[in-house]
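Colleague: The sequence isn't on hand, but the structure is:
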């Protein structure tokens, strides 16, 4: 069984605002993204994190978010490449609406989940699932995990014992924190 975890997605980046697929590439946090990380800090500051370790994706946008969200709350931020975002091969850096979709789609991340699965030269959901399952199997202590949109969903999917096909049913979001313990997930946000 996975120890208790808090899962955070990085704050909005310049490429998020432009509806670009980042994958393993990076772009800086926007002003809104930094504010979202501060909201996560407010949420976490109300929690007892004394026994929690912090593990973060090594990608810049996640590490910057972690440094804001956990300022004064954690002694150290450790990185683990297994928390990196899903690789999307040839589509990294492209705008979602430039991928030749046969039908119009909205610009929400949820509408684009299929793109992450079928990106040419990309990692795909099965490989991401294996990477996240390996990470969680090695997790021995309560942890705060700072990661990315698709990787966050996959981690939570595995902890909740759901099938890969259900990834689109899990909520996303920036500026929120997901608490998972004993097979239950709670979405924590400011004012909720």
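Modeller: Yep, it's here. Here the structure is a predicted model, which means the values were calculated and not measured. Numbers count the residues shown, from 1 in each chain.
Colleague: hey, let's count contacts and neighbours off CA atoms from now on
Modeller: Will do.
Colleague: For the residue minimising distance to the centre of the chain, give me its contacts.
Modeller: Against the mean C-alpha coordinate of the chain, by Cα atoms, centre = their mean, the closest residue is residue 148 at 2.5 Å. Taking Cα atoms under 8 Å, 6 or more residues apart in numbering as the criterion, residue 148 is in contact with 8, 9, 10, 57, 62, 83, 84, 85.
Colleague: now residue 130: how far from residue 86?
Modeller: Between residue 130 and residue 86 the distance, using Cα to Cα, to the nearest Å, works out to 12 Å.
Colleague: Looking at these two, which is more packed in?
Modeller: Set side by side, residue 130 and residue 86 show unequal neighbour counts under other Cα atoms under 10 Å, the larger going to residue 86 at 25 against 14.
Colleague: name the helices or strands packed onto the one helix or strand residue 39 maps to?
Modeller: Under the criterion DSSP states H and E, the helix or strand holding residue 39 is helix 31-45. Secondary structure elements in contact with helix 31-45, counted by 3 or more Cα pairs under 8 Å, 6 or more residues apart in numbering; DSSP states H and E, are helix 60-69.
Colleague: Now do the helix it packs on: everything it contacts.
Modeller: Among residues not part of helix 60-69, those counted as contacts by Cα under 8 Å, 6+ apart are 9-11, 13, 26-29, 33-34, 37-42, 44, 56-57, 77, 146-148.
Colleague: Just the buried ones from the residues you listed, in ChimeraX syntax?
Modeller: A single ChimeraX command suffices to select whichever of those are buried according to 16 or more other Cα atoms under 10 Å:
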select :9,10,11,13,26,28,29,33,34,37,38,39,40,41,42,44,56,57,77,146,147,148
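Colleague: The residue lying farthest from the centre of the chain sits in which helix or strand?
Modeller: Relative to the C-alpha centroid of the chain, counting by Cα atoms, centre = their mean, residue 102 is the outermost residue, at 27.9 Å. Element membership of residue 102 [criterion: DSSP H and E] is none; it lies in no helix or strand.
Colleague: okay, pairing it with this:
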């Protein structure tokens, strides 16, 4: 059982900058999202907190999110470098507009989903997937993980055996998280929780 969270909204998220392995702080909205995710997670694992280990990407935005989660769920925590965001090398911290201007032609033929892997000095798709597989294969018990948008897509895709395109087109919400179990994943959010409650009537 894995609960996979993405960090809350950051300043650079709101500006359209791809952070990669650089960082920016959570916005007020991002803090609210982290708090909301923590409340949902507490409800999901009620009574079983002691059996869960929390693994957190060492980047600042994930650690900020983890601190908010731990205010509500005091889980045993370990930093996990394999959960860091995919890096686009010298493009980290830039917008697509800036990349297109400073590296003319490099984004030719790319779209909204695959441009991350066009960087001349960034992490490759295959290397990032190997990292995701390596982390998943080492999980031995109930797990909560706080990672990132793009890498979270790859974790879910590798876990469920999706194609590259299917992985890259996965949604990356910041107001919920994913429950990974039996090679499938399901979004847990305030809206999905409300639907489940209504279905029970």
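Modeller: Yes, it's here. Please read these numbers as outputs of a predicted model, since none were measured by experiment.
Colleague: The closest residue to the residue nearest to the centre of structure 1 other than its chain neighbours and residue 99 of structure 1, how far apart?
Modeller: The shortest distance from residue 148 of structure 1 to any residue other than its chain neighbours is 4.8 Å, reached at residue 9 (Cα to Cα, 6 or more residues apart in numbering). With the distance defined as Cα to Cα, residue 9 of structure 1 ends up 25 Å from residue 99 of structure 1.
Colleague: swap in residue 43 of structure 1?
Modeller: Counting by Cα to Cα, the separation of residue 43 of structure 1 from residue 99 of structure 1 is 37 Å.
Colleague: Neighbour count: those two, which is higher?
Modeller: Neighbour tally, residue 43 of structure 1 and residue 99, criterion other Cα under 10 Å: the higher count belongs to residue 43, 18 against 11.
Colleague: which position in structure 2 aligns with the more buried one?
Modeller: Aligning on TM-score structural alignment places residue 43 of structure 1 opposite residue 40 in structure 2.
Colleague: was I right about its match contacting residue 191?
Modeller: No - at 10.9 Å, residue 40 of structure 2 and residue 191 do not qualify as touching, with contact defined as Cα atoms under 8 Å.
Colleague: can you pull the contacts of residue 33 of structure 2?
Modeller: When contacts are counted by Cα under 8 Å, 6+ apart, residue 33 of structure 2 is found next to 8, 9, 174, 175, 176.
Colleague: Closest one of the residues you listed to residue 137 of structure 2?
Modeller: residue 176 (24.2 Å; Cα to Cα).
Colleague: got the contact list for the closest one?
Modeller: When contacts are counted by Cα under 8 Å, 6+ apart, residue 176 of structure 2 is found next to 5, 33, 36, 37, 40, 187, 188, 189, 190.
Colleague: go on, residue 182 of structure 2?
Modeller: Listed by Cα under 8 Å, 6+ apart, residue 182 of structure 2 has no contact partners.
Colleague: Next one: it from residue 156 of structure 2, what distance?
Modeller: 12 Å.
Colleague: same question, residue 179 of structure 2
Modeller: Counting by Cα to Cα, the separation of residue 179 of structure 2 from residue 156 of structure 2 is 10 Å.
Colleague: Help me confirm that residue 119 of structure 2 comes into contact with residue 91.
Modeller: Yes - with contact defined as Cα under 8 Å, residue 119 of structure 2 counts as touching residue 91 (7.0 Å).
Colleague: In terms of neighbours, single out the busier of those two.
Modeller: Counted by other Cα under 10 Å, residue 119 of structure 2 and residue 91 do not tie: residue 91 has more neighbours, with 23 against 19.
Colleague: Tell me which residues touch the more buried one, please.
Modeller: Taking Cα under 8 Å, 6+ apart as the criterion, residue 91 of structure 2 is in contact with 18, 99, 119, 122.
Colleague: element containing the closest residue to residue 77 of structure 1 other than its chain neighbours?
Modeller: Beyond its immediate neighbours in the sequence, the residue positioned closest to residue 77 of structure 1 (Cα to Cα, 6+ apart) is residue 54, lying 5.1 Å away. In this structure, residue 54 of structure 1 sits in strand 53-56 according to DSSP H and E.
Colleague: What segments of structure 2 are helices?
Modeller: For structure 2, helices defined by DSSP state H occupy the ranges 11-15, 28-44, 60-72, 96-102, 125-137, 149-160, 164-168, 190-199.
Colleague: what's the most buried one of those helices?
Modeller: Using mean count of other Cα atoms under 10 Å, the stretch among those with the largest mean neighbour count is helix 149-160, at a mean of 23.
Colleague: ok so, going back, so which two of the contacts of residue 33 of structure 2 are the farthest from each other?
Modeller: Taking Cα to Cα, the two most distant members of those are 9 and 176; they sit 11.8 Å apart.
Colleague: All good on my end, thank you.
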